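Asker: structure of the sequence below:
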Amino acid sequence: MSNLYGEFNQKIDYVFKVVLIGDSAVGKSQLLARYARNEFSLDSKATIGVEFQTRTLVIDHKTVKAQIWDTAGQERYRAVTSAYYRGAVGAMLVYDMTKRQSFDHVAKWLDELRSHADKNIVIMLVGNKSDLSTLRTVPIEDAKDFAQSESLFFMETSALEATNVESAFLTILTEIYRVVSKKTLTANDDMDSGGKSALLKGTKIVVPGKEGSSEGKKATCCS
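Answerer: This is a model prediction of the structure:
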């Protein structure tokens, strides 16, 4: 009981909202279940509306609470859009590597994300169901090229086999932390008229999604 009580009183330094987007049946809910609860359900039903899970982790000695939102990919539930994206600092854009159509729709999802979300949002392209490699219809080169052209992080995952799921979420959350902590440093610096502030002025925050960003384009990662 004392452990549970201690967890409730744990000091949270940051809360990061991350949204999962992409076509229906690409495995968004399974990725979330695998990451948040280490579960996978073979008879998973389509998500209706919105649900979210949380997981707390430590990044650079800071306690981060990840609040991960999952919504239905079907068109008829798209009315949730603006509220769903509000406050999100990260997004996972998921496609099914065995369904070419889900990858072809990625550009549309990315346009919607960028029109509703903060311009500094960290985005990762995720090719799910890598366990079904014999059924692949999306070459990894196509996904890598798209990710690089749009300055996205990229990883292939398998929610079924738990392949790269931890790595994908840790990568996006660590990058969000890097961006947010630099923003905090810059904001504090602007308020400080002391001697050190002059040295830190003009610190650039480079995030994925900015055109011409060399850091943003270190996006690709092998599966």
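
Asker: make it CA atoms for all contacts and neighbour counts henceforth
Answerer: Noted.

Asker: what does stretch 3-22 contact?
Answerer: 28, 62-71, 73, 84-85, 87-95, 102, 105-106, 109, 173, 176 (Cα atoms under 8 Å, 6 or more residues apart in numbering).

Asker: just the buried ones from these?
Answerer: Buried members of the contacts of stretch 3-22, scored by 16 or more other Cα atoms under 10 Å, are 28, 63-71, 73, 84-85, 88-95, 102, 106, 109, 173, 176.

Asker: which members of the residues you listed are positioned in strands?
Answerer: Those of the buried ones among the contacts of stretch 3-22 mapping onto strands are 63-71, 90-95, per DSSP state E.

Asker: all strands for the chain, in order.
Answerer: 14-21, 50-59, 62-71, 90-96, 122-128, 153-156.

Asker: got a list of what T174 touches?
Answerer: For T174, counting by Cα under 8 Å, 6+ apart, the contacting residues are I59.

Asker: and the helices in the chain?
Answerer: Under the criterion DSSP state H, the chain contains helices at 2-8, 28-37, 81-85, 100-104, 106-116, 140-149, 165-191, 197-200.

Asker: what packs against the last one?
Answerer: Spelled out, that is helix 197-200. helix 165-191 (3 or more Cα pairs under 8 Å, 6 or more residues apart in numbering; DSSP states H and E).

Asker: which one among the ones in strands among the buried ones among the contacts of stretch 3-22 gets closest to M124?
Answerer: M124 has its nearest neighbour among these in M92, at 4.9 Å by Cα to Cα.

Asker: contacting residues around that closest one?
Answerer: M92 neighbours (Cα under 8 Å, 6+ apart): V18, V19, L20, I21, I123, M124, L125, V126.

Asker: before we compare anything, build this one as well:
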Amino acid sequence: MQFNSSALPTHAYCENPDIILCGNKVDMADQRVVSEQRAKEVSEKFGFQYIETSAATGQNVENAVNHLLNAVMKRMEVAVDSSRLPGRRGRSKGFLMNEDDEAEEGGSQCSC
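Answerer: From the prediction side, this is the model:
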């Protein structure tokens, strides 16, 4: 199993993206190339959660998506709480307000 973790953040929204390693085609165990143990070792090495899935049967697909969404939502919660969202620059503006909105609002700050 060849894996290049440094390539993952290239197109991510941050330097430390939320990642779940999915072993797909679990329904085709007889054709398996990478053992579950090896996949788990790689996921542990890089700090990822590992879930075996099957797109054909749907096995664990919802589980994998939910785990990833939960991780992203936790990250967003932390970012909102500490005002670290992109474009916030430490200001206490509303979540969806951008710099153009600020000009239209006469510079008033929304705390909603």
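
Asker: tell me how the two chains score on TM-score.
Answerer: Once superposed, chain against chain, the TM-score is 0.68 (TM-score structural alignment, normalised by the length of the second structure); 86 aligned residues with a Cα RMSD of 1.9 Å.

Asker: most tightly surrounded among the helices of the first structure?
Answerer: Most buried of the helices of the first structure by mean neighbour count (mean count of other Cα atoms under 10 Å) is helix 28-37; its value is a mean of 22.

Asker: number of nearby residues for R55 of the first structure?
Answerer: Counted with other Cα atoms under 10 Å, the neighbours of R55 of the first structure add up to 12.

Asker: counterpart of it over in the second structure?
Answerer: Alignment note: R55 of the first structure maps to a gap in the second structure; criterion TM-score structural alignment.

Asker: switch the helices of the first structure over to JSON lines; also include distance to V58 of the first structure.
Answerer: Formatted as JSON lines, the helices of the first structure follow (distance: least, Cα to Cα, whole Å):
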{"stretch": "helix 2-8", "distance to V58 of the first structure": "13"}
{"stretch": "helix 28-37", "distance to V58 of the first structure": "15"}
{"stretch": "helix 81-85", "distance to V58 of the first structure": "24"}
{"stretch": "helix 100-104", "distance to V58 of the first structure": "33"}
{"stretch": "helix 106-116", "distance to V58 of the first structure": "27"}
{"stretch": "helix 140-149", "distance to V58 of the first structure": "27"}
{"stretch": "helix 165-191", "distance to V58 of the first structure": "10"}
{"stretch": "helix 197-200", "distance to V58 of the first structure": "26"}
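
Asker: of all those, which lies closest to R55 of the first structure?
Answerer: helix 28-37 (5.8 Å).

Asker: so what does S181 of the first structure match up with in the second structure?
Answerer: Match for S181 of the first structure (TM-score structural alignment): E77.

Asker: stretch 62-79 of the second structure vs the first structure, average offset?
Answerer: Compared with the first structure after the fit, stretch 62-79 of the second structure shows a mean deviation of 0.6 Å (mean Cα distance after the TM-score superposition for the first structure).

Asker: quick one: that stretch to chain centroid distance?
Answerer: Remark: stretch 62-79 of the second structure is offset 6 Å from the chain centroid, using Cα atoms, centre = their mean, to the nearest Å.

Asker: look up how far Y177 of the first structure lies from K129 of the first structure.
Answerer: According to Cα to Cα, to the nearest Å, K129 of the first structure stands 27 Å off from Y177 of the first structure.

Asker: ignore the last one, L110 of the first structure
Answerer: Noted for L110 of the first structure: a distance of 22 Å to Y177 of the first structure, by Cα to Cα.

Asker: do the same with A162 of the first structure
Answerer: For A162 of the first structure, the distance to Y177 of the first structure - Cα to Cα - is 24 Å.

Asker: ok, now V15 of the first structure?
Answerer: V15 of the first structure sits 10 Å away from Y177 of the first structure, going by Cα to Cα.

Asker: and what of V18 of the first structure?
Answerer: Taken as Cα to Cα, the span from V18 of the first structure to Y177 of the first structure is 12 Å.

Asker: likewise Y5 of the first structure?
Answerer: 27 Å.

Asker: cool, and A198 of the first structure?
Answerer: 24 Å.

Asker: then L185 of the first structure?
Answerer: L185 of the first structure is 12 Å from Y177 of the first structure, by Cα to Cα.
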